[in-house]
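Participant: Below are the sequence and a predicted model for it; my questions follow.
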Amino acid sequence: MAETPGGTDSPGDLINRFEGVLRELIRAVLGQDWHEGAGIDLEKLREKQEYERGRRRGVVISEDLLAFTEHLQLAKIIDKHWVRFAKILGDKKRWTVYSDRISAIRNAPMHGRQLLYFEQQLLAGMTGEIGNIVAQYRSSQGPDAAWYPVIESVTDSFGNDVTKDRRPPTRLSVGDTVRFTCVGRDPQDRALTWTLELKRKANRKVDEAIGSQVELTWVVDNQDVSERTEANITMTSGGNFHRNGFYDSTMFIAYAVSPPTGLS
């Protein structure tokens, strides 16, 4: 079977990643004032947020309105503040071509239509290039980022953002399955190894995967019962040197795990 351009990522995955990279860049450059001067209708974003909250019961919905923006809105923000983005994204004409191309390509997979092979190649290439540009920008903000990878995001299957929600309201039960979607980027383009360990009386390794975007799975067991069970996710590059000696970055999230019914 032929491999999809961009590895195993679907066109929808690539579009989501492209938009995620733009949101990350906008946050880094504009901070909390990202919506000012760009004519973004915050009330519509709040309506979208509430719609998601009602439709996706049992899932933690982001409180960050930027998370509910789409490509046209993200492009509008960048265009309105181009002076601040020019040194990062470079040539304005090239950015405009990329942005317009993404807008045209985006409609097909988002409405269930299949992209042609050359369109998939274009999408994968543009997503990778913009992602690398943003990674290089972050590298310029701190000397260590030029050598070591960074965790871009870790989200659990309930929608909790591990980078923000270190103690989410989600209570687990024995037998539950928790999946963590992990995204990282390495300025040296090395393989990234992700490890999921549970911290209780002794560390217990439960899953491992390799890639820039992976999924780690934890099936909650009796030995995980506690009012504070930490799921620790560690990322390590394939290089000889690491930011923290033996690994590059780590994040944790602590859950309360209830005992099985009828047991104490």
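Facilitator: Now that the structure is in, tell me what you want to look at. Numbering: from 1, shown residues only.
Participant: make it CA atoms for all contacts and neighbour counts henceforth
Facilitator: Will do.
Participant: SS state for the closest residue to Phe85 other than its chain neighbours?
Facilitator: Computed as CA to CA, 6 or more residues apart in numbering, the closest residue to Phe85 that is not its neighbour in sequence is Ile78, at 6.7 Å. Here Ile78 is recorded as helix under DSSP: H, G, I helix; E, B strand; the rest coil.
Participant: What's the separation between Ile78 and Gly37?
Facilitator: Counting by CA to CA, to the nearest Å, the gap from Ile78 to Gly37 is 11 Å.
Participant: now swap in Ser99 and tell me
Facilitator: The value you get for Ser99 to Gly37, if CA to CA is used, is 20 Å.
Participant: Pasting the second one now:
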Amino acid sequence: MALEPSESVAVFESALRSAIREVLPEWKTKLQSEAVEKLEEKQTTDEKKRDGAVASTDLLDYTETTQLTRLVESNWEKFKPVFQDLARLKVMFALVNDYRNPAQHNRVILPFERDLLSGGAQQVQNQVAIFRGTSGSETRYYPRIESATDQLGRSSVTPADIYSHPERPRLDVGDWVEVRASAVAARGFDLEWWIFSGGLMEGLATKTRLDRDPDATGSEVVLRYQMTAADVGEQRTVHVRMASTSKFHRSDWYDGHAFFHFAVNPPEDE
């Protein structure tokens, strides 16, 4: 099924960022200092403009298609195991770069252009997924959450910080938490997602698969959870779990876990 043009651009850029994180973690050193400074300026501007939201702190999220493709081309030896044929890849890069602006600005794109853009984006995504499946790393066997962001723009708390006590946004009973998440599958298995609330340790202690159908399926999902009276407290954590449909998993019954800390107010009409 062909993706919509804006979806194609998002898939393409996400796949390239995943490849860069995988094989070129030192990517900032490959850019001129002026380019890094511009990315930092973008991050600062984004942070100032987004009242009521938290801007990403990962500078790679502020790179655009042309920067991403240049990083791959100029560091080809690193990326050759991922994409294999530079000449063919350049054709794909040129295609996506040509159509990116019309797609992002909702200008008319003809059906054959949409199909070409969709095919190019999905090919690059598949190449990254296949590389991960043959690279010998754990991503060969288990899927990995690439990103998880709540409605405030906050990224998931990192595993190293899950026991910390960062500022906790305050919610009321009845408020919704929305998490947008993406993951890369492994070994051809589909992905299933759950969202639930509890104390941090309570959530970590959930060692068996939840006794309900998944809340979402696929590699790009939106998950929603509504706070209830049972969530009232100063230390409430919304948990996201991702699991492949394989019977084998990275940990217990799941392959990825994201965390978002909140405080939930008692009802005023108690």
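Facilitator: Received it, and whenever you're ready, just let me know what you need. Predicted, not measured: the structure shown is a model, and the values here were computed from it.
Participant: How close are the two chains, by TM-score?
Facilitator: TM-score for the superposed pair, counting by TM-score structural alignment, normalised by the length of the first structure: 0.85. Supporting figures: 256 aligned residues with a CA RMSD of 2.6 Å.
Participant: re the thing from before, for the residue nearest to Phe85 of the first structure, what is the corresponding residue in the second structure?
Facilitator: Alignment note (TM-score structural alignment): Ile78 of the first structure maps to Val72 of the second structure.
Participant: got it, and Gly58 of the first structure?
Facilitator: In the second structure, Gly58 of the first structure lines up with Gly52, judged by TM-score structural alignment.
Participant: Check whether its match really touches Arg154, as I assumed.
Facilitator: No - at 10.5 Å, Gly52 of the second structure does not count as touching Arg154 under the criterion of CA atoms under 8 Å.
Participant: Let me see the ranges of the helices in the first structure.
Facilitator: 11-30, 42-55, 71-80, 82-89, 92-110, 117-141 (DSSP state H).
Participant: Would you reformat those as TSV and include distance to Met251 of the first structure and mean neighbour count?
Facilitator: Output for the helices of the first structure, formatted as TSV (distance: least, CA to CA, whole Å; neighbours: other CA atoms under 10 Å):
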stretch	distance to Met251 of the first structure	mean neighbour count
helix 11-30	18	19
helix 42-55	26	14
helix 71-80	28	19
helix 82-89	28	14
helix 92-110	32	15
helix 117-141	19	17
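Participant: mind checking which of these is nearest Gln213 of the first structure?
Facilitator: helix 11-30 (9.9 Å; CA to CA).
Participant: The closest one vs the second structure, average distance?
Facilitator: Aligned to the second structure and superposed, helix 11-30 of the first structure gives a mean residue distance of 1.6 Å (mean CA distance after the TM-score superposition for the first structure).
Participant: Which strands or helices does that helix pack on?
Facilitator: helix 71-80, helix 92-110, helix 117-141 (3 or more CA pairs under 8 Å, 6 or more residues apart in numbering; DSSP states H and E).
Participant: So what angle separates the directions of it and helix 117-141?
Facilitator: 30 degrees (axes from the mean of the first three to the mean of the last three CA atoms, to 10 degrees).
Participant: equivalent range in the second structure for helix 11-30 of the first structure?
Facilitator: With TM-score structural alignment as the criterion, helix 11-30 of the first structure aligns to 5-24.
Participant: Now tell me what touches the matching stretch from outside.
Facilitator: By CA atoms under 8 Å, 6 or more residues apart in numbering, the residues outside stretch 5-24 of the second structure that reach it are 27, 60-61, 64-65, 68-69, 72, 78-79, 82, 96, 100, 103-104, 109, 114, 117-118, 120-122, 124-125, 128, 146.
Participant: Let's see that with 6 Å instead.
Facilitator: Contact with stretch 5-24 of the second structure is made by Ala103, Gln104, Arg114, Ser118, Ala121, Gln125, as judged by CA atoms under 6 Å, 6 or more residues apart in numbering.
Participant: Format those as CSV; extra columns: distance to Gly174 of the second structure.
Facilitator: As requested, the contacts of stretch 5-24 of the second structure are arranged in CSV below (distance: CA to CA, whole Å):
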residue, distance to Gly174 of the second structure
Ala103, 37
Gln104, 35
Arg114, 40
Ser118, 39
Ala121, 39
Gln125, 38
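Participant: ok, those vs Leu171 of the second structure, which is closest?
Facilitator: Gln104 (33.4 Å).
Participant: show me the contacts for the closest one.
Facilitator: Each residue near Gln104 of the second structure by CA under 6 Å, 6+ apart is listed here: Ser6.
Participant: That one matches what in the first structure?
Facilitator: By TM-score structural alignment, Gln104 of the second structure lines up with Met110.
Participant: Repeat that for Gly256 of the second structure.
Facilitator: Under the alignment by TM-score structural alignment, Gly256 of the second structure pairs with Ser249 in the first structure.
Participant: Nearest residue to that match in space, please, no chain neighbours.
Facilitator: Closest residue to Ser249 of the first structure apart from its sequence neighbours, by CA to CA, 6+ apart: Met235 at 5.3 Å.
Participant: The one you found against Trp194, yeah?
Facilitator: Yes - counting by CA atoms under 6 Å, Met235 of the first structure does reach Trp194; the two are 4.6 Å apart.
Participant: Enumerate every residue touching the residue nearest in space to the middle of the first structure.
Facilitator: Geometric centre of the first structure, nearest residue: Ser153, 3.7 Å, by CA atoms, centre = their mean. Contact analysis of Ser153 of the first structure by CA under 6 Å, 6+ apart lists Cys182, Val183.
Participant: That one pairs with which position in the second structure?
Facilitator: Checking with TM-score structural alignment, Ser153 of the first structure has Ser147 as its match.
Participant: what do you get for Leu123 of the first structure?
Facilitator: Match for Leu123 of the first structure (TM-score structural alignment): Leu117.
Participant: Leaving out sequence neighbours, find the closest residue to its match.
Facilitator: Val96 (5.9 Å).
Participant: sorry, back to before: okay if I get the helices and strands packed on helix 11-30 of the first structure as CSV plus distance to Trp147 of the first structure?
Facilitator: Shown next, in CSV, are these (distance: least, CA to CA, whole Å):
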stretch, distance to Trp147 of the first structure
helix 71-80, 28
helix 92-110, 27
helix 117-141, 8
